[in-house]
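1. Sequence plus predicted model, see below.
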Amino acid sequence: MSPKKPFARNAWASSALGTLLLAGCATTPQQPAPGAEATAQAPAASASAQAATETVRSLGVELNHLDRSVRPQDDFYKFVNGNWLKTASIPADRARYGTFIELADKAELAMRAIIEEAGAAQARQPGSTQQKVGDLYNSFMDTQRIEAQGLEPVRAELQRVKALKSAAELPELFAEFMRDGVQVPFGIYVGQDAKQATRYIVYASQSGLGLPDRDYYFKQEPRFVETRAAYVAYIEKLLTLAGEKDAKKAAQAILQLETALAEMSWDRVKNRDREATYNLKTVAELDALTPGFPWARFLKAAGAESTPAVIVRQPDYFQAMSGLLKKTPLPVLKQYLTFKVLDERAPLLSSAFDTANFEFRGKTLQGMQENRPRWKRAVEVVNVSLGEAVGQLYVERHFSPASKQRMQELVANLREAFRKGIDGLDWMSPATKAQAQAKLAKFNVKIGYPEKWRDYSSLEITAGDLVGNVRRGDAFEFNRQMAKLGKPIDRAEWHMSPQTVNAYYSSTMNEIVFPAAILQPPFFNPEADDATNYGAIGGVIGHEFSHGFDDQGSRSDGDGNLRDWWTAEDKAGFEKRTAMLVEQYNGFSPLEAMNVNGKLTLGENIGDLSGLTVAYQSYKLSLQGKPAPTIDGFTGDQRFFLGWAQIWRGLYRDDAMRQMLLTDSHSPPQYRVNGVVRNMPEFYEAFGVKQGDAAWLPPEQRVKVW
């Protein structure tokens, strides 16, 4: 997961949390799968639109999306989603499209109604949620005022940079910009101490890059060379609009500075290593690490002076960064920081800035054809600054107590299946099993919405002041984080709003969290067949449980403390299995000359495989020994796998996929289906997969972790 808004781009320690999604061909007709003869041929007996509509409520699978010309034994993802893939298109204002976006669009419409209702109210009580929501939304929609203001809303921030007299003043400026949501070469946040989870502490992490990943600065393939050229042009454009002299030369200097930062930055695989990124430092040790950068001054300016210490995620980066800051000419530092202000504020400024930002960040980086409609971006701004305030209204209107109760039952069933699964592992010793069971027993579960809503009373929102409103929203969140220092752990806190279509696991809290917005079809359908629900939302629940036992989550115990609770032999057995999974996913190539990074995606791939395995066992337990009925020609086991496959249907633009492969810890959607099921013997039995089928893996190459 990522927080409401990172204090500096790339600063959040995502390795501490596992999420469901960051953030999603012509074939020859073959023989139907065993047990699916009634539906696996085209045309199917029940293939009329009317019949498909009638079966959705009982089956829970959208039959019209199935491509019956594809054998499930060869490409299960396309078998389940093929017709959707052929007929769906990515909206012009999106970089990708699929089930997550469909539900996000639905939540967005619901939020629009709530927000515009507040914005249209004639008598809004000053300081009320209605006033804040309405004025923030309206300030984004008031394009006439925004156009007339031009550069004025950021004049003070630009002047702050201009007034910088030497690098010695950077600690206070960095703290100020972090608080206001502007990127600088590193970021801080407050979280639980990974080795002492009962206390809050400051983490410091590398940041400062304007391109999505360090690799964008070095790869020599044509598309990356073109992207760097477009980035320089974008920098030059913003600086020119702001009146910067010799913007072209400044843009080159900024790229050179960021390239130096990228060279010293850790890659994303190394950043996933929770032991390597845990480096506890006193202020004196930090000062010694970064000569010339006084940390006491910086922490005081950030309001974080009460932190017991600082956990530095990439010590050598900080050491090199301090040297770079000292040798970089002051005019270049000013140009860099000026650009960071403009880049952050561009979507909030006049159309010239907004368009330039979209042309690069939307079109060039993600392949989007059009900017999102203004109202959608306005809803997003409100969700970022006032997420739980509007989330409370969303839950009241769109989430039923019955859904929460059913989810609680499913979670309990999945926990029991996971417990039995641990006991049944033939590669793990009783000593490690006991530790795993102790951790599982301490899992906390949050469903739907927070029990305690966030208090926004201190956040000032003013009519007509868009940039000021967003800046104060960022500062509110930053200050809220810093205020945790020295206080007891807030176990009621959520890191996602209820209207978010996602889910997450927190290693330091040892908890799994399911926001209300994901608890809808096709993920969760209270009126659908149990088998389908276990494959869909059951797989999601299992995925989050499994994050507690993936390659990084398994390093923490049930109290959230980073410690090794494995025997040496069991750890070796675990790593042998996960290494096999890495190799499998390394072989997947959704774009020419670009493959999935099996090490980067390992945690999520373990979550998918182990999560679906546990969900299957839970489904079988739910039958209590009774046979499952056949529905529309599909057995219960087949419906289980159909439920999993249909939640991952998705399309990506090539540029968005390119960025995903370099930056995202999740695998592309087709491999979250095909990469998983070919490791599960239950899938082979359900669909009669045999040697020679594309989904076949020799038994000795199949992976089972949990």
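-> That came in fine, so what should we check first?
2. only C-alpha atoms for contact and neighbour calcs from this point on.
-> Fine.
3. buried ones in stretch 615-632?
-> For stretch 615-632, the neighbour count (16 or more other C-alpha atoms under 10 Å) marks 615-620, 622, 631-632 as buried.
4. put this beside the first:
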Amino acid sequence: MWSAAVAALCLSWCAPRLAAHVIVPRSEPGVCSTSGCTRAAITFSETMNVAADPCDDFYSFACGSGLKTTAEAIKMNSEHDKQSIVKNQLIEILSEPVSNDTVMAFRKAKTLYRACTNSERREELGLCPARKVLTSIGGWPLLDDNNVCNNSSKCDWNEITFKLMDVGVYSNYLADIGIVPDVYGRSTWTLMATRPGYNVDSTLAELLNEDFLYDYRRKFKHIADMLMDTAGRSASISRLDLEVAQMVDFEVALSKIAKNEDTWTNFTVDALKSRYPFVPWTAYFYRLLPSGVYLADSDVVVIEDPAFLDALQELLQNTSDRTVANYVVGRVLMEDVLPHLNAESRRAVKSFASDDSASVQEKCLDMVHESMPILTTSMYVRRHIRGEVRAEVTEMVSNIMREMRLLLQNEAWLDEDTRRAMKEKMANMKYFVGYPDQLLNDTLLDEFYSEVDVQGENLLEIVLSLSKLSFHHFCSKFNTTLAMMDWDLPITWAPMTLGQFINAQYTTITNSLTIFPGFLSDLYKPGHLDSITYGALGTVIGHEISHALDTDGSSRNGLGMLEDLWKNSDTKKMFQQRVQSIAEQFGNISIPGVTAPVNGTISRDENMADITGQLLAYRAYVRLREAKGGEEAGLRIPPQPKDGATRKEGHVLSARQLFWVSYASVYCSVYNPNLLNVELVLDRDDPHLPNIFRVTGSLRNHKEFANDFSCPARARMNPDTKRLVWGSAPSNEISHNA
């Protein structure tokens, strides 16, 4: 997925910037002087470093003014600005009083938000909601020295999990069980089991040593102390210390057996029960599936990583039931229960990386959006998205998709069978732009949320009720046909986080591109420049489209099912060599002040998508302008006071230069080099490199970029060797019969 960097600059014309020495060619079509262009030019001027040489350091050229003026900031970028704007818009909507005309479903979303922001009610309830959950599931063993798990159901993690599902908690911290699209040949939703997530990463624990684990253990002990103090202390301190240590050690062991090696293997229900008897699979499945559904022993279950289940089975055999039960209940309290209670509870479970600067309103918005994404999205698009925007963006997607097909048609190194398979996949790709029309249907929304009870403003109870609704709605799709254009699929369109809300995303298992609503907000202004739109947003769309043919995407066909699209081993080897070349290039990027190594291998697909997305959007833009009759106007960037009085006229960016600067503006960030070194170490498994590496590394691979800025040969941004996977044929030499 694109690394969440679509920008606030979209709200101010996706603004770019320019350098002092740039000379616009005599063939420059002119300068745009509309009010929109004037606003965009001012925005560019506020963030550009006009002293930088774009052929040497394009990142400073496009983003350098911010780098100079806020050099001590840890990280600031356009994504943060964009999210802040969208958050404020949603908070305003949720905070507005209910009127007689308010849709019933919207009233429930507003009630949930009010319950979250109502600190008096949350303090009044205290830990009572948590104790109610514990009573329902049989308690937390470590709170009671006398509970020695003689009663097997008290410490049976399966029984505890079943009881948690009954109250609305579906998080399974040993193995995630649910449904997914069948990727092996049937276009239906099928049962699956995957690895869960862990708070303790084994490599991170080693890196941060004992301090990290000490803080984690202390959190669990504090939670236990709170619950015992309100219910009467029962466990001894020494016993509590021991059991918490055993819990955390168990989680570390779990993280070590989760190797992140997806092998996605089909099992029949019967084979699954035979190989992994430690899980009562049939009981699990019937709790997930709608009543009346019959499950045969021959039905298929997709297992993400059979080796993980093998190792989990052995680990559980060597771990006491009490420790496993303590771990499961402890994780549920920390992540599913206490975050919705009073201030002390929230402080106790605060994430290691949480942002204390977030307001109560922002945190409650995040919670409401994650619980009711359909409603927050519906309210947002009704207020902030113009209806015609979807058609305009759909046209841009079509233009960029056409360029991808042209690349495939003209790649000389592809064999014909591979070319045919890849063109077929691109032809089958579906795209969802903005939102489904169902979000504008009040009756459908009211029906969907009809069973949600928001009376009493007990936040935890409302959240658990919504959890039940969403989970059962999702699982009701079992054995139904996988409709590739079904907007109702949560994994297809529902933006579960605000990071997704302002984003675009390619989904491999459905071969679909989704452009979420926040991506569209204030996207177009009257008289907008195509160069800005295609540079800032078209490159993002191209990035996501290109993921369909990256190292993972090329292993699935147009229906999202597993199929190697490389039909010739020699062709596949050439692809791998090209990808490796990009990995090596990014691994050798040098940024002043940054000494930490760059992982060019793990980031190779994202870097390849950046490079390809830029090329697709650029060619689509050029072809669009040809269809419209020629080059569009550029922008005159006004001088800023810091530039001195010598530049009275400012600088002019040509339209094509504006394309590249608009792209970089999406990724403008401010970094402290020392903290950037830390980030590269801690996030070494993140496929998205820090923004400065993405811009610097990708643009140097385009001769079009070098030509537009008249970069001399062998300049830092114009090396002799261009690392391209796709697009080796020049755009003016390709056939247009795709």
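-> Done, it's in. Just so you know, these numbers come straight off a predicted model, no measurement behind them.
5. how close does the longest strand belonging to the first structure sit to the second structure?
-> For the first structure, the strand with the greatest residue count under DSSP state E is strand 196-206. Strand 196-206 of the first structure, aligned to the second structure and superposed, deviates on average by 1.7 Å (mean C-alpha distance after the TM-score superposition for the first structure).
6. quick one: which of the buried residues of stretch 615-632 of the first structure is nearest residue 71 of the first structure?
-> residue 632 (17.3 Å; C-alpha to C-alpha).
7. That closest one contacts residue 39, correct?
-> Yes: under the contact definition of C-alpha atoms under 8 Å, residue 632 of the first structure touches residue 39, with a separation of 6.7 Å.
8. Identify all contacting residues around the longest strand of the first structure.
-> Contact with strand 196-206 of the first structure is made by 10-13, 185-193, 265, 304, 307-314, 317-318, 484-489, 508-509, 559-562, as judged by C-alpha atoms under 8 Å, 6 or more residues apart in numbering.
9. Any quick ChimeraX command for the buried ones out of those residues?
-> A single ChimeraX command is used to select the members of the contacts of strand 196-206 of the first structure judged buried by 16+ other C-alpha under 10 Å:
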select :10,11,12,13,185,186,187,188,189,190,191,192,193,265,304,307,308,309,310,311,312,313,314,317,318,484,485,489,508,509,559,560,561,562
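10. just checking, which of the contacts of strand 196-206 of the first structure belong to strands?
-> Going by DSSP E, the strands hold 186-193, 310-312 from the contacts of strand 196-206 of the first structure.
11. Dump those residues to JSON lines, plus distance to residue 539 of the first structure.
-> Formatted as JSON lines, these follow (distance: C-alpha to C-alpha, whole Å):
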{"residue": "186", "distance to residue 539 of the first structure": "37"}
{"residue": "187", "distance to residue 539 of the first structure": "34"}
{"residue": "188", "distance to residue 539 of the first structure": "34"}
{"residue": "189", "distance to residue 539 of the first structure": "31"}
{"residue": "190", "distance to residue 539 of the first structure": "31"}
{"residue": "191", "distance to residue 539 of the first structure": "28"}
{"residue": "192", "distance to residue 539 of the first structure": "28"}
{"residue": "193", "distance to residue 539 of the first structure": "30"}
{"residue": "310", "distance to residue 539 of the first structure": "37"}
{"residue": "311", "distance to residue 539 of the first structure": "34"}
{"residue": "312", "distance to residue 539 of the first structure": "35"}
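12. which one among those residues gets closest to residue 347 of the first structure?
-> residue 187 (21.8 Å).
13. now the corresponding residue of the second structure for the closest one: how far from residue 199 of the second structure?
-> By TM-score structural alignment, residue 187 of the first structure lines up with residue 176 in the second structure. Per C-alpha to C-alpha, to the nearest Å, residue 176 of the second structure is found 15 Å from residue 199 of the second structure.
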